[in-house]
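*Asks:* Predicted model follows, preceded by the sequence.
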Amino acid sequence: MHYALRDYLLTSGYTNIYCDFMPDVSKQLEAINLSKWDHTVADINDGSGLAYIQIQVRRSTAQEAYRVCSELFQKLDSGTEERIINLTDEKFCVARPRRGAIILEREGGYTTYYCEIALWGDN
């Protein structure tokens, strides 16, 4: 599911997006990492599942990292009406934000924020 999310974000204009990998800061300063940290299915398997994704956003300034992370957090919210988000032509999901932008790392020259979302869709 997070690979489909990567495709969705790329078509939405975001760049330097990785799955389960944050490149070394010396090689790629600005980056977004999508990490699946859990995946569950119901006891009665209907072909759907819930993927928990942590989104890490690294930028040269704290303000920019926070802005992009918060923007993604809001973008990936299906709302109370459970609006379907078409990630690709074949993959869709209902997205629920779980944890807003929180600072993860601050070093000389860059800052990383993260947020967490849950994506329900095809297993």
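*Replies:* Received, thanks. Numbering: from 1, shown residues only.
*Asks:* switch to C-alpha atoms for all contacts and neighbour counts from now on
*Replies:* OK.
*Asks:* which SSE is Trp120 in?
*Replies:* Assigned by DSSP states H and E, Trp120 falls within strand 110-122.
*Asks:* Please compare the first structure with the one that follows:
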Amino acid sequence: MDYCDGLAPIVTTFGPGNLHHLAYSGGISGMQAVTGFLSTSTEGASYFLLGYSYYYAGFAFYWDGAGEAFFRLGNSTAPQAVGNSWTNATGVPENGEIILGLNVASTAASAANRGDATEGNFLVYRIPDNFNDLD
């Protein structure tokens, strides 16, 4: 499966933890890689939508939480495991094919850390359990 326009990964996590995201290999000369995370304190399931920026060609993510995590691409019915570190990340390098177990530790170490911020080119969104709670 390819990570492409209209097919964003949806990550399902169980228990509290952090979903980390890395955007790298910028198409614009001199563009620094960026990393960040979103946290959840939910004991049950949490859902995240991973976006992407046209400024970057490579992406990776991993879950450091208490429970399991998996992702589906678009409307796929086949869940796939999410990595648990930057040395064992779920990645989408420049060619667009999803790779499990990608080692992006050196890229993540030199990336600008955005913490839990979602602005700019760090694109992870928590999907609320109840859309009526968005007020």
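*Replies:* In hand now; what should we look at? Values in this document were obtained by computation on a predicted structure and should not be read as measured data.
*Asks:* Got a TM-score for the two of them?
*Replies:* The TM-score (TM-score structural alignment, normalised by the length of the first structure) is 0.29; 57 aligned residues with a C-alpha RMSD of 4.4 Å.
*Asks:* before we move on, the earlier item: residues contacting the strand holding Trp120 of the first structure, please?
*Replies:* 1, 29, 47-62, 65-66, 69-70, 73, 76, 91-106 (C-alpha atoms under 8 Å, 6 or more residues apart in numbering).
*Asks:* Please narrow those to those residing in helices.
*Replies:* Ala62, Ala65, Tyr66, Cys69, Ser70, Phe73 (DSSP state H).
*Asks:* Who wins on neighbours among those?
*Replies:* With neighbours defined as other C-alpha atoms under 10 Å, the most crowded of these is Cys69; it has 27 neighbours.
*Asks:* Hmm, that one is touching Gln54, no?
*Replies:* No: in this structure Cys69 of the first structure lies outside contact range of Gln54 using C-alpha atoms under 8 Å: 10.6 Å.
*Asks:* Within the helices and strands, which one has Phe37 of the second structure?
*Replies:* Per DSSP H and E, Phe37 of the second structure falls inside strand 34-40.
*Asks:* right, and the helix or strand after that strand?
*Replies:* Immediately after strand 34-40 of the second structure, counting by DSSP H and E, sits strand 45-50.
*Asks:* Number of residues surrounding Glu71 of the first structure?
*Replies:* Glu71 of the first structure, neighbours per other C-alpha under 10 Å, totals 12.
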